[in-house]
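Enquirer: coords please:
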Amino acid sequence: MSHCDSCQDSSCSVKQPGNPQDQQQQMQKALALRMCTVKQKIVVMSGKGGVGKSTTAVNLALALAKAGKRVGLLDIDLHGPSLPTMFGVRGERPVMDEEGIHPLEVHGVKLMSLGLLLPGDGSATIMRGPMKHGAIMQLLADVVWGDLDFLLLDCPPGTGDEPLSAVQLLGNKTAAVVVTTPQDVALSDVEKSLSFCRELNLPVVGLVENMSGFICPHCGESSPIFKQGGAAGLAEKTGVALLAQVPLDPAVVVAGDAGEPHIISHPDAIGSKALDAVAAAVIKFTADAA
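Expert: Here you go, the predicted model:
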């Protein structure tokens, strides 16, 4: 009797039906079929946490939709999925059928997040690298994205498993938007994100400097809480475009917590106009690269 014959663990991979290599090939084929209907993929990333990357991804997706584009948004922050809260769809579940998982559609954006599949808001996602790669592959391959002009991926901070898997799985016609804040402690880590993009031959649309000055809710004046000129200096140093400087506005926090994205609830705010400019830059960059 072999060791596997005596194993009592029904979850053992050896006991699973089908050839694992065949299953992988089927998943890759499904992924290719899904992605062939997506014109352009945009990875929203940052080497630093807490820079407002998810807020940028949400409002950029909505700005692209407002510009008449067909947009999908995938949350691949597997350990801290926040997009269901920011879109006001916590507790909602996507429809699943023989075609696949149907993303929620909110404000004209097709949305998918692991947070929409977990049993509760407090449920922890416990997984290591290979499992993360498989989860991201399934979210891309099993979701019925349909015809899209842009599929945006909101990555967790850093240059680890999730952004690496995303870039490898998405293939060509993929570019990055990199988010930073003005202070040196963020810029140092964000420069590593730009290095990551160079190493993987991933085109960079440009930098978004978030929290670029604080907008006082009483007088409307801007104060440079996190200093000034940081992202502009990094852009000049690395040759990457600075797409916009988005101010720190308390209304953005309130809108995100309330599930009413800022660009929808405050379309004429300075920050919303800045994200409209980022969307225009993304559209132009991808059109020029076509």
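Enquirer: every contact and neighbour count from this point should use C-alpha atoms.
Expert: Fine.
Enquirer: what helices and strands are in contact with the particular helix or strand that has C4 in it?
Expert: Counting by DSSP states H and E, the element that carries C4 is helix 3-6. On a contact count with 3 or more Cα pairs under 8 Å, 6 or more residues apart in numbering; DSSP states H and E, helix 3-6 meets no helix or strand.
Enquirer: buried stuff in it?
Expert: Within helix 3-6, no residue is scored as buried using 16 or more other Cα atoms under 10 Å.
Enquirer: elements contacting whichever helix or strand comes after that helix?
Expert: Under the assignment DSSP H and E, the closest C-terminal helix or strand after helix 3-6 is helix 20-35. For helix 20-35, the elements it packs on are helix 129-142, judged by 3+ Cα pairs under 8 Å, 6+ apart.
Enquirer: change it to 10 Å
Expert: Judged by 3 or more Cα pairs under 10 Å, 6 or more residues apart in numbering; DSSP states H and E, helix 20-35 is in contact with helix 129-142, helix 161-170.
Enquirer: and the angle from the next helix-or-strand element following that helix to helix 20-35?
Expert: Once the chain leaves helix 20-35, the next helix or strand it forms, by DSSP H and E, is strand 38-45. Relative orientation of strand 38-45 and helix 20-35, computed by axes from the mean of the first three to the mean of the last three Cα atoms, to 10 degrees: 100 degrees.
Enquirer: thinking again about what came up before, looking at the helices and strands packed on helix 20-35, which is buried most?
Expert: With neighbours defined as mean count of other Cα atoms under 10 Å, the helices and strands packed on helix 20-35 peak in mean count at helix 161-170, which reaches a mean of 19.
Enquirer: now do that one and helix 129-142, the angle between them.
Expert: Going by the same axes, to 10 degrees, helix 161-170 makes 40 degrees with helix 129-142.
Enquirer: which other helices and strands does helix 161-170 contact?
Expert: helix 20-35, strand 38-45, helix 129-142, strand 148-154, strand 174-180, helix 184-199.
Enquirer: to check against the first, give me the structure of this:
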Amino acid sequence: MTAPQRVGVLGGGRMGAGIAHAFLLAGSRVHVVERDATAMDAASARIRAGLRHSIERGTTSVAEFDLLEALSLGTEIAAFADADLVIEAVPEDRALKTEALTRAEAVMAAASILASNTSSISIDDLAIGLRRPERFIGMHFFNPVPASSLVEIVVGTATHGPVVECVEDWVASLGKSPTTVRDSPGFASSRLGVALGLEAIRMLDEGVASAEDIDAAMVLGYRHPVGPLRTTDIVGLDVRLGIAEELHDRLGPRFEPPALLRRMVAEGRLGRKSGRGFYEWENDS
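Expert: Sure, this is the predicted structure:
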């Protein structure tokens, strides 16, 4: 199993930086495109910090200089012209993703593969405006990408079988395990994860138990590595709200976002990235 030689990542936020990190460690050359110079510099800092952390932990034996030699960043999407794989990693907004994917596909070679890192939006819906939907697929990475062992591969109605097989091999080359699912609301991971997280939020709002005790019940009783409320903090309450709204639209009232979740997002309590959610994260944000 060999990683793709040239990978493009559209969006250098937390997820995009993590995806770039994973492919760099696997030996790919990675080019990250951001919307402007300020965002590009921030993406560069994220990726560099992540790579240094991997080196310090002994996760890779490759020298920092060599890893950075394989990394480039810019603001021009035309740089994806020679990429074997381009992964869209912009925020979880249907219109934003559709526009980003259309722009990326317009400059890509016909034989390359285009993927979305969406966690809940239908791959078939995102493929509607594409010229080559047969070479489009979902690659749902998990946060934090370097530490996560799973990538959920989402197969659209038009996605060709050889594309699926190729992407499965590429995921394995990252040292991660692929799970392959057909396009459906929330796929497998988001649908189950959000269902558990929303119920935990309702329980907290009803005063059933504290956040710590709700999480402990799942960690100690069901051997989950992290409880649903702490997971929501790590994912981001705004991200989880967006996924819940998407699932509510597609699957009905069982995914209605709790009022507490909406209120916390409105107050800017987004979890780890804002320093406060269901837990305090001053030392982890």
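Enquirer: TM value for the aligned chains?
Expert: TM-score for the superposed pair, counting by TM-score structural alignment, normalised by the length of the second structure: 0.36. Supporting figures: 152 aligned residues with a Cα RMSD of 5.2 Å.
Enquirer: quick one: which of the helices and strands packed on helix 20-35 of the first structure is nearest A289 of the first structure?
Expert: Distance to A289 of the first structure, taken as Cα to Cα, is lowest for helix 161-170 among these, at 16.6 Å.
Enquirer: for the second structure, which helix is longest?
Expert: Secondary structure assigned by DSSP state H gives helix 37-57 as the longest helix of the second structure.
Enquirer: sorry, that was for the first structure
Expert: Per DSSP H, the first structure has its longest helix at helix 270-289.
Enquirer: quick one: buried residues of that one?
Expert: 270-283, 285-286.
Enquirer: beyond the longest helix of the second structure, next helix or strand please.
Expert: Moving toward the C-terminus from helix 37-57 of the second structure, the next helix or strand (DSSP H and E) is helix 64-69.
Enquirer: so what does that following helix touch, helix or strand wise?
Expert: helix 14-25, strand 29-33, helix 37-57.
Enquirer: relative to helix 37-57, how tilted is the second one?
Expert: This means strand 29-33 of the second structure. Using the same axes, to 10 degrees: strand 29-33 of the second structure against helix 37-57 is 150 degrees.
Enquirer: please apply the same query to the first one.
Expert: Following the same axes, to 10 degrees, one obtains 50 degrees for the angle between helix 14-25 of the second structure and helix 37-57.
Enquirer: adding distance to G213 of the first structure, write the helices and strands packed on helix 20-35 of the first structure out as JSON lines.
Expert: Shown next, in JSON lines, are those (distance: least, Cα to Cα, whole Å):
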{"stretch": "helix 129-142", "distance to G213 of the first structure": "35"}
{"stretch": "helix 161-170", "distance to G213 of the first structure": "28"}
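Enquirer: what's the closest of those helices to K41 of the first structure?
Expert: Using Cα to Cα, the nearest of those to K41 of the first structure is helix 161-170, at 7.3 Å.
Enquirer: and T55 of the first structure, what is it in contact with?
Expert: When the contact criterion is Cα atoms under 10 Å, 6 or more residues apart in numbering, the partners of T55 of the first structure are 61, 82-83, 86, 154, 210, 252-253, 255-256, 261-262.
Enquirer: of those, grab the buried ones for ChimeraX.
Expert: Command for ChimeraX that selects the buried part of the contacts of T55 of the first structure, burial taken from 16+ other Cα under 10 Å:
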select :61,82,83,86,154,210,252,255,256,261,262
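Enquirer: helices - which of the contacts of T55 of the first structure land there?
Expert: Going by DSSP H, the helices hold 61, 83, 86, 252-253, 255-256, 262 from these.
Enquirer: packing partners of the stretch of helix or strand M218 of the second structure belongs to?
Expert: If you go by DSSP H and E, M218 of the second structure is part of helix 211-222. In terms of contacts (3+ Cα pairs under 10 Å, 6+ apart), helix 211-222 of the second structure is packed against helix 189-205, helix 228-235.
Enquirer: looking at those, which is nearest to D124 of the second structure?
Expert: helix 189-205 (16.9 Å).
Enquirer: who does that closest one touch, helix- and strand-wise?
Expert: Going by 3+ Cα pairs under 10 Å, 6+ apart, helix 189-205 of the second structure lies up against strand 150-155, helix 211-222, helix 228-235, helix 237-251, helix 259-266.
Enquirer: may I see the buried residues of that helix?
Expert: 189-191, 194-195, 197-202, 204-205.
Enquirer: adding distance to D213 of the second structure, write those residues out as a markdown table.
Expert: Shown next, in a markdown table, are the buried residues of helix 189-205 of the second structure (distance: Cα to Cα, whole Å):
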| residue | distance to D213 of the second structure |
| --- | --- |
| S189 | 23 |
| S190 | 23 |
| R191 | 23 |
| V194 | 19 |
| A195 | 18 |
| G197 | 14 |
| L198 | 16 |
| E199 | 14 |
| A200 | 11 |
| I201 | 12 |
| R202 | 14 |
| L204 | 10 |
| D205 | 13 |
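Enquirer: and the closest residue to S72 of the second structure other than its chain neighbours, how many neighbours does it have?
Expert: Nearest non-adjacent residue to S72 of the second structure, counting by Cα to Cα, 6 or more residues apart in numbering: H31, 4.7 Å away. Residues near H31 of the second structure, counting by other Cα atoms under 10 Å, number 21.
Enquirer: quick one: H31 of the second structure from V181 of the second structure, how far?
Expert: Distance, H31 of the second structure to V181 of the second structure, using Cα to Cα, to the nearest Å: 28 Å.
Enquirer: out of the helices and strands packed on helix 161-170 of the first structure, which is closest to I215 of the first structure?
Expert: When those are compared for distance to I215 of the first structure using Cα to Cα, the nearest one is strand 174-180, at 17.8 Å.
Enquirer: the closest one vs helix 161-170, what angle?
Expert: Using the same axes, to 10 degrees: strand 174-180 of the first structure against helix 161-170 is 160 degrees.
Enquirer: give the buried residues for strand 174-180 of the first structure.
Expert: Neighbour-count burial for strand 174-180 of the first structure [16+ other Cα under 10 Å]: 174-180.
Enquirer: touching, E191 of the first structure and E236? I think so.
Expert: No: applying Cα atoms under 10 Å as the test, E191 of the first structure and E236 come out as separate, 11.9 Å apart.
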